[in-house]
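K.L.:
Dropping the sequence and predicted coords here.
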Amino acid sequence: MRVRLAQMNERFKRSRFFLPVAILVAGFMLAISESAYQGARGELTDLVSMGQARLQLMSIVQRVTDAETSQRGFILTGHTEYLEPYRHAASDTRRSLEMLRETYGLLGHHDAEAMRSQLDHDVQEKLGELADVLVSYERGDMEGTRAMILTGFGREQMERIRRGAKALYELENGKINRGLGSVFDTLLLNRIGVSALTAISLLMLIMFLRQSRELDRQRAAHAEALKGERDQLGIEVARRTRELTELARHLQTAREDERARLARDLHDELGATLTAAKLDVARMRPKLQGALPELMERLTHLTETLNSAIALKRRIIEDLRPSTLSNLGLGPALEILCRESAARLDAAIGAEIEAVRLSPDAQLTVFRVVQEALTNIAKYAAATRVTVRLCEDGEEALLSIRDNGIGFDPAAVSNTRHGLVGMRFRVEAERGRLTVQSAPGEGTLICARLPLAQALVAPAIPATPAADA
């Protein structure tokens, strides 16, 4: 049954005739209701008029009776006070007859018009008979007056008035009963219409509520599916982020290992070659000084060239793998780096370095960040003052490099600025975070925060042989 109702509901929703038919049915029911209202209103108006007609009939009979009673009292007693009720009753009767004529004219009861006319004639005749008796009495013709009263003509007139009023009264009662039946039928029709509209409204409400619940269920299912997809996407993003972080750490480690291997090769092989060449020149100097003194200038130049090559090798080895970091620690290595960079930048570099608890990899990260930052300052900043600060801040190590250079807009930095990107990846690979604050003309501040090591451990960076050959 529920399946069949659902199928019907679906057919109704998809049918293009559903809305026009619903509007047509609603209009039809409204038309029926309005027609029934107008019919009931007309019937009630006629019922009120017929009720007034019945009251006027009763008033006519009562007033004619009052007029006759008042006339008889005056004739029997001779007291003039009996005439006042007679006059009022007569005038009220004529007024009631006029109102009854107007009422029947509004009602349009043609079948009762003859009866009303006859009643009007009988009442006028009765009032005339009463007036004739009074005229005879006022002339002093007591025998004539008595004879007129005893004839029984007035009694017959009164009986005709009562029969005419009763007939009209019964006619109006029948019409009132039929009008009430019509009103009740109209009310029943309205009741059926209201019940039908109520049932249709309830049906539409039930369908709407079911549709709303179904829509809410679909929305909830869709939201749940979206949440599941979002959670799955979040898990996938976290997994990819971990993989990229591990890859970046692996590449960074491989890069540092390759640098260390290259530094060792330069120290071992190139250093040995240059040292051997320098020793050979030293052995040749005493022999050539006496035999070929003209070659001493060349020999001296060769010695200087070898010394320059050894110094270049030493700088390359230091750039590839700083021996100061391995041999002296992070603080002295940063101070030496700042001192050497100050000469190259021709700028004042202030170093505020405190001892911090960092793992060997984190120490190398801090050194490389400072090295890259100073390189960027030399290339782009045109700064005259640089401050490098390293300290512990709670459970983190805080590194800041501030310069008074030309600055830049961090939001407008293109993806080609790999220096900042490389620093950020280095710091994040050590579970830290890096921020850059800058504005055109206001210098630049680079801050890196790295977690502190749980305990001081011996540096694990493999020592590079001293390049002092």
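P.N.:
Nice, thanks for sending it over.
K.L.:
can we go C-alpha only for contacts and neighbour counts from here?
P.N.:
OK.
K.L.:
Figure out how far stretch 360-373 is from the centre of its chain.
P.N.:
Taking CA atoms, centre = their mean, to the nearest Å, one finds stretch 360-373 lying 50 Å from the centre of the chain it belongs to.
K.L.:
can you check stretch 46-63 too?
P.N.:
Averaging C-alpha positions (CA atoms, centre = their mean) puts stretch 46-63 68 Å from its chain's average.
K.L.:
Equivalent analysis for stretch 140-148, please.
P.N.:
Mean C-alpha position of stretch 140-148 versus that of the full chain (CA atoms, centre = their mean) differs by 103 Å.
K.L.:
can you list contacts of that stretch?
P.N.:
Applying CA atoms under 8 Å, 6 or more residues apart in numbering, the set of residues contacting stretch 140-148 from outside is 133-134, 136-137.
K.L.:
Ranking by neighbours, what's the top pick from these?
P.N.:
Looking at the contacts of stretch 140-148 with neighbours defined as other CA atoms under 10 Å, the largest count falls to residue 133 at 21 neighbours.
K.L.:
dropping in the other structure now:
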Amino acid sequence: MPEFNRRYILLSVLVSIALIAAAFFALELGRSKAMTYVQDSQRSLERVQLVVEIQSLLARAESGQRDYIFIGDKSYLESYDHTKLGIADYLTKVRSVYGLPANAAIQPLATKLDELAATKLSELDATIALHHQDTQQAIALMRTHAAQRTMDLLQGVAAQMRSREEALLFATNDAWARANKVNRAISTAGVLLNICLILLAGYLVYRDMQRRTTLATDLEEQVKRQTRDLSALSTHLQRISETERSSLARELHDELGGLLVAIKMDLSQLRTKVDLQQPDIKKRWDHVQTLLSSG
């Protein structure tokens, strides 16, 4: 594989790993922010619930006080006293929750709510005490506008607190929605870029495989071509060798034939000068003639 292809594939892998890590970090950060927004929303809803419970308990206390004064049944007074304890618990929670720095903007309203609730309970207690002295005066006091004014003020403060909490809740939900959009955009971009890098790496690998296949085919063709060339060269050399051998054999045959003819001619001339009647010479002469004839 060419060096630049290796670098590109390695770079694609490293970038993919980096993008996966970045996407994981972004998703984790987004998840953390989303959890923070959810927790903020839950706390805001809990604070609204506290305010609603205080309003509900004050209305119940007022109803219990009225029933006790009009009917005179002490069970209503016991219910009133029990409701007062619940109101005290919820007011303690309100002071604790709105005393945090994060809720400093609404803390003045919470203080006002606490004061008005205490004032309302004092008014209810005073009316019950007056009932023990003069029921008619207590009933007359309950029917005055002054008896309802504190409750109206408390309802107004509670409405402002709920409005503030709802605004915070909407802002938190908007921030959560924006964070989710950003996270989805980052995730989508990361996935698309990873797909592009994977496709690029696959394309480079495919090109390298094609190159290797082409190279293997070329090498195979080259081997076949060299094999054919070597075979042709071997055949040619063998043919030349046979031709040379045949030519050499003919030359040797011709030269040896000429020598034999010359020797025979010399022997013919020598025969007239040699006494072939002697057994030993005759034997040697016949042996030479036999050798010349066989050659």
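P.N.:
Ah, there it is. Note that the coordinates shown come from a computational prediction; the quantities given were computed from them, not determined experimentally.
K.L.:
re earlier: now distance to residue 158 of structure 1 too, for the contacts of stretch 140-148 of structure 1, in a markdown table please.
P.N.:
Putting those into a markdown table (distance: CA to CA, whole Å) gives the following:
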| residue | distance to residue 158 of structure 1 |
| --- | --- |
| 133 | 15 |
| 134 | 17 |
| 136 | 20 |
| 137 | 21 |
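K.L.:
Return the member of these nearest to residue 374 of structure 1.
P.N.:
Set against residue 374 of structure 1, the nearest of those by CA to CA is residue 134 (143.2 Å).
K.L.:
For the most centrally placed residue in structure 1, pull up the helix or strand it's in.
P.N.:
Closest to where the C-alpha atoms of structure 1 average out (CA atoms, centre = their mean) is residue 219, at 14.8 Å. Using DSSP states H and E, residue 219 of structure 1 maps to helix 153-265.
K.L.:
buried stuff in the next helix or strand after that helix?
P.N.:
From helix 153-265 of structure 1 onward toward the C-terminus, using DSSP H and E, the following helix or strand is helix 271-291. The neighbour-count check on helix 271-291 of structure 1 (16 or more other CA atoms under 10 Å) flags 271, 274-275, 278, 281, 285 as buried.
K.L.:
What of stretch 199-206 of structure 2?
P.N.:
Along stretch 199-206 of structure 2, these residues count as buried under the neighbour rule (16+ other CA under 10 Å): 201, 204-205.
K.L.:
mind listing the helices for the stretch 1-150 of structure 2?
P.N.:
Counting by DSSP state H, counting those that start in this stretch, the stretch 1-150 of structure 2 has these helices, from start to end: 3-71, 74-98, 107-133, 135-142, 145-271.
K.L.:
And for the stretch 251-400 of structure 1?
P.N.:
Defined through DSSP H, counting those that start in this stretch, the helices belonging to the stretch 251-400 of structure 1, from first to last, are 271-291, 296-320, 323-327, 330-345, 360-376.
K.L.:
Buried residues in the longest one, which are they?
P.N.:
Neighbour-count burial for helix 296-320 of structure 1, counted by 16+ other CA under 10 Å, picks out 296, 299, 303, 306-307, 310, 313-314, 316-318, 320.
K.L.:
So what's the residue count around the nearest residue to residue 130 of structure 2 once chain neighbours are set aside?
P.N.:
Nearest non-adjacent residue to residue 130 of structure 2, counting by CA to CA, 6 or more residues apart in numbering: residue 138, 5.5 Å away. For residue 138 of structure 2, the neighbour count with other CA under 10 Å is 20.
K.L.:
Surely residue 362 of structure 1 is in contact with residue 450?
P.N.:
Yes - the pair residue 362 of structure 1 and residue 450 qualifies as a contact (CA atoms under 8 Å) at a distance of 7.5 Å.
K.L.:
sorry, back to before: identify, from the buried residues of helix 296-320 of structure 1, the entry nearest to residue 81 of structure 1.
P.N.:
Residue 81 of structure 1 has its nearest neighbour among these in residue 320, at 147.0 Å by CA to CA.
K.L.:
Now do the closest residue in space to that closest one that isn't next to it in sequence against residue 69 of structure 1, distance only.
P.N.:
Sequence neighbours aside, residue 259 is the residue nearest to residue 320 of structure 1 in space, at 5.1 Å (criterion: CA to CA, 6+ apart). Using CA to CA, to the nearest Å, one gets 145 Å for the distance from residue 259 of structure 1 to residue 69 of structure 1.
K.L.:
Repeat that for residue 103 of structure 1.
P.N.:
With distances taken as CA to CA, residue 103 of structure 1 is found 28 Å from residue 69 of structure 1.
K.L.:
you'd agree residue 313 of structure 1 is up against residue 266?
P.N.:
Yes - taking contact to mean CA under 8 Å, the distance of 7.1 Å between residue 313 of structure 1 and residue 266 places them in contact.
K.L.:
Touching both of the two, which residues are there?
P.N.:
Looking at what touches both residue 313 of structure 1 and residue 266 (by CA under 8 Å, 6+ apart), there is no common residue.
K.L.:
I figured residue 445 of structure 1 was touching residue 399, is that so?
P.N.:
No - between residue 445 of structure 1 and residue 399 there is no contact, the gap being 10.3 Å when judged by CA under 8 Å.
K.L.:
And these two? Which one has more around it.
P.N.:
Here residue 445 of structure 1 and residue 399 are set side by side on neighbour count (other CA under 10 Å), and the busier one is residue 399, at 21 against 18.
K.L.:
I'd like to know how far the nearest residue to that one once chain neighbours are set aside sits from residue 121 of structure 1.
P.N.:
In space, and not counting its chain neighbours, residue 399 of structure 1 is closest to residue 390: 4.6 Å by CA to CA, 6+ apart. Plainly put, residue 390 of structure 1 is 130 Å away from residue 121 of structure 1 if you go by CA to CA.
K.L.:
go on, residue 335 of structure 1?
P.N.:
Here the criterion is CA to CA. By it, residue 335 of structure 1 lies 140 Å from residue 121 of structure 1.
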